[in-house]
Each structure stands twice: as structure tokens, then as C-alpha cells.
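[1] heads up, no residue letters with this:
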């Protein structure tokens, strides 16, 4: 049972961190904020960011996240998982890829909904100021929606450098430690050929993802 316990903690931390990023990165402003909204709500070029992720009272985690602009795909590598997370925004799909086992698990859309590009109605963004994080300039925005609120610091080319706040009753914070603009290889954003799909019972999958 120990592997499941470890996985639950790491996956829960990543899920909230991803949600904080996604809530701010893909949330569209309402009509009142049309003139003040960010120009780019997702990265417009390839980038790799290592985030410091803090969720509640859990120990801080460093999570590498890579973005491939041409395919609108995200690769995240939370520590402690048996694999890495692949999110394909155009397909609305999220998977955990387990290289050691040569397997891939589809993740429930409900758990990854914020990261899959859904735009909740009624989201408001209000500009607050500017900052420099990990050597990059960004603009601070106050984000308010029905299930949470917080702030996000977003670069002009759509990279989240910092996000903090409350989402569905949980509090958390992410902040970029390093930012590297470089072309991301295609092979890092696809499931390798020959990997077998692994279907888990819903109850077990929910437990593994910390969804219970």
C-alpha cells in the first residue's frame, strides 16, 4: 500500500499546482475586463519551467513543466510518480505515461478539467502591477471565479511565473525557479509506440490520484 500512499500525495500536490496555473492561464476575462486582459493566455513559444509548488501544509515540491507551442501540449514531471503527465489541449486529453512499465493510463477529465483548457464563465481578471521572477518580467493579475480566487503573474508571451490563491477550498502557491526558452523535441510530448494502455477500476484510479 505504500506506493499508493506516496502517489496520492504527489499527485494531489501536482493537481492543485496545475489547477492554479491553468485557472489563471486559460481563464478568459469577462466583458468588463476586455480592455485590460492579458494578450496571451497560453505560451506562444516553447518553454520549460521548473516550479516550486506549495499546497497547504505539505512540503514544497519542485515540478518541471514543459510546453510545446505548436502542438499545445504540456509535459509535467511531478516527483514521486511512477510516470510523467502528458496533457494534450486540442484533444482534451490527459495521460500518465509510465516508461519503466511501458504503459499509459488515461486520467479522468474531471480531475484535469482546468488544465484541459476549459474556460469557466464569470472569471474576472484585474491588473495589479508588475514583477520580475526567475529573471523574467511579468504582470500581476487578480483572478476571481466562483470556486476560488488568487493572483497570477503572467509574461507577455503567456508564461505563468507565479500563481497563488484558493481553488475549491484548497490553498496553494507556485513560483517559477528557472525558465528556459528552447525548442522542445517532439518525442517528449507523445506516448512512445508500443506502450500498452492500462485500464484501472474507477475506484482504484480515484485513490491513486488522490480523488477520494
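    The structure has been received and is ready for your questions. This structure is a prediction, so every number in the text was calculated from the model and none was measured.

[2] make it CA atoms for all contacts and neighbour counts henceforth
    Noted.

[3] Just the helices from the protein, written as ranges.
    2-26, 109-112, 202-208 (DSSP state H).

[4] Give me the buried stretch members for the last one, please.
    With burial defined by 16 or more other Cα atoms under 10 Å, the residues of helix 202-208 counted as buried are 205-206, 208.

[5] and what of stretch 127-139?
    Under 16+ other Cα under 10 Å, the buried positions of stretch 127-139 are 127, 133, 138-139.

[6] Ok, which of the helices of the chain comes nearest residue 156?
    Closest to residue 156 of the helices of the chain, according to Cα to Cα: helix 2-26, at 11.7 Å.

[7] Give the buried residues for that closest one.
    So helix 2-26, judged by 16+ other Cα under 10 Å, has buried residues 7-26.

[8] Which neighbouring elements make contact with it?
    strand 47-55, helix 109-112, strand 148-154, strand 160-167, strand 170-180, helix 202-208 (3 or more Cα pairs under 8 Å, 6 or more residues apart in numbering; DSSP states H and E).

[9] quick one, it and strand 47-55 angle?
    Helix 2-26 runs at 120 degrees relative to strand 47-55, counting by axes from the mean of the first three to the mean of the last three Cα atoms, to 10 degrees.

[10] Put this next to the previous one:
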């Protein structure tokens, strides 16, 4: 996932967290969203994201990537499914310097302010501006937690995405599980995961 996926993960990881007035930043019902990457790595490519709310899982399919990934919030890990190699790479959260910080765990120290309402992909959303150290940006979220637009990040890791289609409806749990017969691989502790965003500080 070396094109659009790292940028999207970074944008999600930068979403605001604890505050007295904060948005819902994960969907509260099953939904599938197609995004266009408008800046950063993978600009011009598309991303497909689907949430299986009951199992707290997010699937990411990036155009041009050799496979797909599933972020499992409950198990605190990401599974990278490499179809050509018929392998599944398991990446636990916070595997050390350069390791994975799950986008479902935004930085607790982020400061943010509520902005104006907007319409993206035919849906209303509220813009939230955030700042976390030298990471800045904004995201537009629906009332039920669907990200429709997001931009920002840090230096060369900055990027932007915008939803083009949003489809609510039950997701097939089988699409969020590794294919049968694929060999399992694990990232050794402390080695991190190439292309993953650094853990928020």
C-alpha cells in the first residue's frame, strides 16, 4: 500500500480526539465510500473504504496497490493482504519507531475548532480544523461520522482526499477477513512497517 493508502492513513490519524465539543469521527453505521486523492502520494488515484461497524473494522482498497488492507480496531492491528504473494502481513499497533498508529486512535492532544458546513458528494458535513504540534489541516465529517473531505498532515506526508460516492448499507463480513489458504506473516517487534505513518507524538 505505497501509493494512496499511507496518505489516507495519515489524514485519518490526524483527526481530532478528546475535547469538550468534538465530532463523531468513525461511522456509526455500515458504509462504503470512494475517494479521489487530490494531493500528496497517489494524487489522481482513487481509494475505496468500507466500514463494518459491528466488528469495528475498516477495509481500504487503493488503486494500483498490490492488495488491500483491513484495520481491526478491536484487535489493534492492521492486516495487509498481498494477493500476488498469497500472503497476509499482520502489523500490530505501535510496533516501535516508525510503527503503525491506527487511524481509529487519533492523537489525544490535538486542538481543533469547528468550522462551516459544506456539501460533499451530495451529503452535508461539518468542517473541523485541527492542529497537533506541526501537523495541521482540516476534515469535513457528517453527523454520523463519515469523512467526506480531509487535507493536511506534515511536510512531505501531507495530502488530501475527497469523497466522490457514499453508499450506506450492510457490508459483507467476509470482505474484512483474510482469504483462506493465504500464509500469515508478522512484522517483528520494533521494526515497524514500511510506508506506515509514524505514531503521533
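    Everything's here; your move. Nothing here was measured: the structure is a model prediction, and the numbers come from that model.

[11] Could you get me the TM-score between them?
    TM-score for the superposed chains, counting by TM-score structural alignment, normalised by the length of the second structure: 0.84, backed by 193 aligned residues with a Cα RMSD of 2.6 Å.

[12] picking up where we left off before, can I get the helices of the first structure in CSV with distance to residue 70 of the first structure?
    CSV is the format used below for the helices of the first structure (distance: least, Cα to Cα, whole Å):
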stretch, distance to residue 70 of the first structure
helix 2-26, 17
helix 109-112, 21
helix 202-208, 31
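
[13] who wins for proximity to residue 54 of the first structure among the ones you listed?
    Across those, residue 54 of the first structure has its closest neighbour in helix 2-26 (7.5 Å, Cα to Cα).

[14] what angle separates the closest one from strand 170-180?
    Using the same axes, to 10 degrees: helix 2-26 of the first structure against strand 170-180 is 80 degrees.

[15] re the thing from before, next, format the helices and strands packed on helix 2-26 of the first structure as CSV and append distance to residue 87 of the first structure.
    Formatted as CSV, those follow (distance: least, Cα to Cα, whole Å):
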stretch, distance to residue 87 of the first structure
strand 47-55, 15
helix 109-112, 9
strand 148-154, 20
strand 160-167, 17
strand 170-180, 19
helix 202-208, 17
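
[16] Which of those sits closest to residue 38 of the first structure?
    strand 148-154 (7.9 Å).

[17] and that closest one, what other elements does it pack with?
    helix 2-26, strand 136-145, strand 160-167.

[18] Can you give me every residue that contacts the residue in the second structure sticking out farthest from the centre?
    In the second structure, the residue that sits farthest from the middle, by Cα atoms, centre = their mean, is residue 181; the gap is 26.7 Å. Applying Cα atoms under 8 Å, 6 or more residues apart in numbering, we find residue 181 of the second structure in contact with residue 86.

[19] Now which residue in the first structure aligns to it?
    Here residue 181 of the second structure is matched to residue 194 in the first structure, going by TM-score structural alignment.

[20] what's the spacing between that match and residue 83 of the first structure?
    Here residue 194 of the first structure is placed at a distance of 16 Å from residue 83 of the first structure (Cα to Cα, to the nearest Å).

[21] Report the distance from stretch 50-61 of the first structure to the chain centre.
    A distance of 13 Å separates the centroid of the chain from that of stretch 50-61 of the first structure, by Cα atoms, centre = their mean, to the nearest Å.

[22] Quick one: map residue 52 of the second structure onto the first structure.
    In the first structure, residue 52 of the second structure lands on residue 68 (TM-score structural alignment).

[23] wait, that match sits on residue 42?
    No. Assessed by Cα atoms under 8 Å, residue 68 of the first structure is found out of contact with residue 42, at 10.6 Å.
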